[in-house]
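Enquirer: Have a look at this prediction, sequence included:
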Amino acid sequence: MEPNLKLSEDEGEVLEDPLVYRRIIGNLQYLTITRPDLSYSVNKLCQFLIAPRLPHLKVAQRLLQYVKTCLAQGLLFPASSEVKMRAYTDLYWEACQETRRSTSSFCIFLGSSLISSKSKKQHTVSRSSAEVEYRATTNTTCEIV
């Protein structure tokens, strides 16, 4: 996805057949199991499944073109890695301009292999970046436990 791309629910022409868009996004969601680099973009596009518009479809098609250019990428699980768990958390305060909700994400590694990752819009609007950080850390800790 282009950096700083702002997608809106109201801009662009409504698609006549939203099933095409939904089918593309469903296939991309399945692909994120082995391609975590697609997770953020697919998560953003999933927010427009109810009433997709032409700009959303164009971004989805561009994402498909990206996937086509790098088919050989994916997850690698080497046999010779130490058994040590590491977790990383990231957040984006007020990521959604319409709802002002923040997005938090995490990834958990066992050795050098990614075993869990998630990016999700938080349920409530946070008043400060510290509050967003506490929620993101809590979500990561719950996943580890």
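Expert: Thanks, I have it.
Enquirer: CA only for contacts and neighbour counts going forward, please
Expert: Noted.
Enquirer: Any idea how many residues pack against Leu45?
Expert: Leu45 has 20 neighbours, counted by other CA atoms under 10 Å.
Enquirer: And for the one 4 residues further on?
Expert: Counted with other CA under 10 Å, the burial measure for Leu49 works out to 16 neighbours.
Enquirer: sec struct for it, please.
Expert: Recorded secondary structure, Leu49: coil (DSSP: H, G, I helix; E, B strand; the rest coil).
Enquirer: Give the closest residue to it in space, chain neighbours not counted.
Expert: Distances taken as CA to CA, 6 or more residues apart in numbering place Arg22 nearest to Leu49, at 6.2 Å, with adjacent residues excluded.
Enquirer: go on, Gln29?
Expert: Using CA to CA, 6+ apart and skipping residues adjacent in sequence, the residue nearest Gln29 is Val42, 6.5 Å away.
Enquirer: how far away is that neighbour from Ile115?
Expert: 19 Å (CA to CA, to the nearest Å).
Enquirer: ok, and here's another one to check against it:
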Amino acid sequence: MVKTIHLHQRDSEPYHDPVSYRQLVGRLLYLTNTRPDITFVVQQLTQFMANPTVMHHKAMTRVLRYIKGTPGQGLLYPTTSTIQIKGFSESDWETCPDTRKSILGYCMFLGDSLVSWKSKKQNSVSRSSSEAEYRALAIASCEIQWLTYLLTDFQILYKQHALLYHDNNSARHITANAVFHERTKHVEIDRHVIRERLHNKLLHLLPISTSAQIADMLTKPLEPIVFNQLLSKLGVINIPSPS
């Protein structure tokens, strides 16, 4: 996506063929199962399937050009990966111009292999960036819990603490602080969710710099250089197609 463009409901005139727009977005949704690099932009395009505009169609055309230029790109799963869950959680506050809701993103690794990722608009409006980041942490911790259950179902012995990386100091401090105060009353439920998992030693919550936050590409448009740097950390490689 173009970093400076924020798609919204009335950014241009209606697109003349909304049916074809919906069909193409539906196909792109299936592609996100193997292409995490387009997850955020497809999440954005799905917001406007009822009444797409010309600007939305241009954004989708840009995605199609990107896919056409990278036919051999996909996830690489190395055989040397260890049984260690590592997660990255991020949120972009008030991203949606229409609803002012925030976008959350997370990506989960089993060793060095990306196994789960999501870009999603939060269900409610957050009153602060700390609240948005904290809700993203809670949802990421739920995904970690589910992955541990999945490993158990596969009869894979897993006793290590999962590692969850987050770059917002305020959200991490709220998690560690056992005292409720005015700015955290409205996030009490999410606070209990993440604190319970920390107390049960399911995961460790660790700081990370914003420049190294892989989940950043699941919450906002990025410059090409930053996008490609984070893409390599996701384990996405581009195998040249045979001539």
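Expert: Noted; the coordinates are in hand. Remember, it's a predicted structure, so these values are computed and weren't measured experimentally.
Enquirer: For the two chains, what TM-score is obtained?
Expert: TM-score for the superposed pair, counting by TM-score structural alignment, normalised by the length of the first structure: 0.96. Supporting figures: 145 aligned residues with a CA RMSD of 1.0 Å.
Enquirer: Looking at Val42 and Ile115 of the first structure now, which is surrounded by more residues?
Expert: Using other CA under 10 Å, the more surrounded residue of Val42 of the first structure and Ile115 is Val42, with 23 against 13.
Enquirer: OK, contacts around that one?
Expert: Residues near Val42 of the first structure by CA atoms under 8 Å, 6 or more residues apart in numbering: 25, 28-29.
Enquirer: Just say helix, strand or coil for it.
Expert: helix.
Enquirer: and the strand or helix carrying Arg65 of the second structure, how far from the first structure on average?
Expert: Secondary structure from DSSP states H and E places Arg65 of the second structure in helix 54-69. Compared with the first structure after the fit, helix 54-69 of the second structure shows a mean deviation of 0.7 Å (mean CA distance after the TM-score superposition for the first structure).
Enquirer: who does that helix touch, helix- and strand-wise?
Expert: Secondary-structure packing of helix 54-69 of the second structure (3 or more CA pairs under 8 Å, 6 or more residues apart in numbering; DSSP states H and E): helix 39-45.
Enquirer: ok, now which ones touch the residue nearest the centre of the first structure?
Expert: By CA atoms, centre = their mean, the mean C-alpha position of the first structure lies nearest to Tyr40, the distance being 2.5 Å. Shown in contact with Tyr40 of the first structure (CA under 8 Å, 6+ apart): Ser119.
Enquirer: Could you do Pro18 of the first structure as well?
Expert: Contact partners of Pro18 of the first structure, counting by CA under 8 Å, 6+ apart, are 49, 51-52.
Enquirer: nearest to Glu94 of the first structure, of those?
Expert: Distance to Glu94 of the first structure, by CA to CA, is smallest for Leu49 among those, at 21.0 Å.
Enquirer: distance of that closest one from Val42 of the first structure?
Expert: Taking CA to CA, one finds Leu49 of the first structure at 11 Å from Val42 of the first structure.
Enquirer: before we move on, what about Arg23 of the first structure?
Expert: From Arg23 of the first structure over to Val42 of the first structure the distance is 12 Å, taken as CA to CA.
Enquirer: Now the element after the longest helix anywhere in the second structure, going C-ward?
Expert: If you go by DSSP state H, the second structure has its longest helix at helix 129-153. Note on helix 129-153 of the second structure: by DSSP H and E, the next helix or strand toward the C-terminus is strand 162-166.
Enquirer: Provide the aligned range in the first structure for that next one.
Expert: Counting by TM-score structural alignment, strand 162-166 of the second structure falls onto no part of the first structure.
Enquirer: downstream neighbour of that strand in the secondary structure list?
Expert: Heading C-terminal from strand 162-166 of the second structure, the first helix or strand you meet, by DSSP H and E, is helix 169-176.
Enquirer: Determine how far that next one lies from the middle of the whole chain.
Expert: Centroid separation for helix 169-176 of the second structure versus its chain: 20 Å, with CA atoms, centre = their mean, to the nearest Å.
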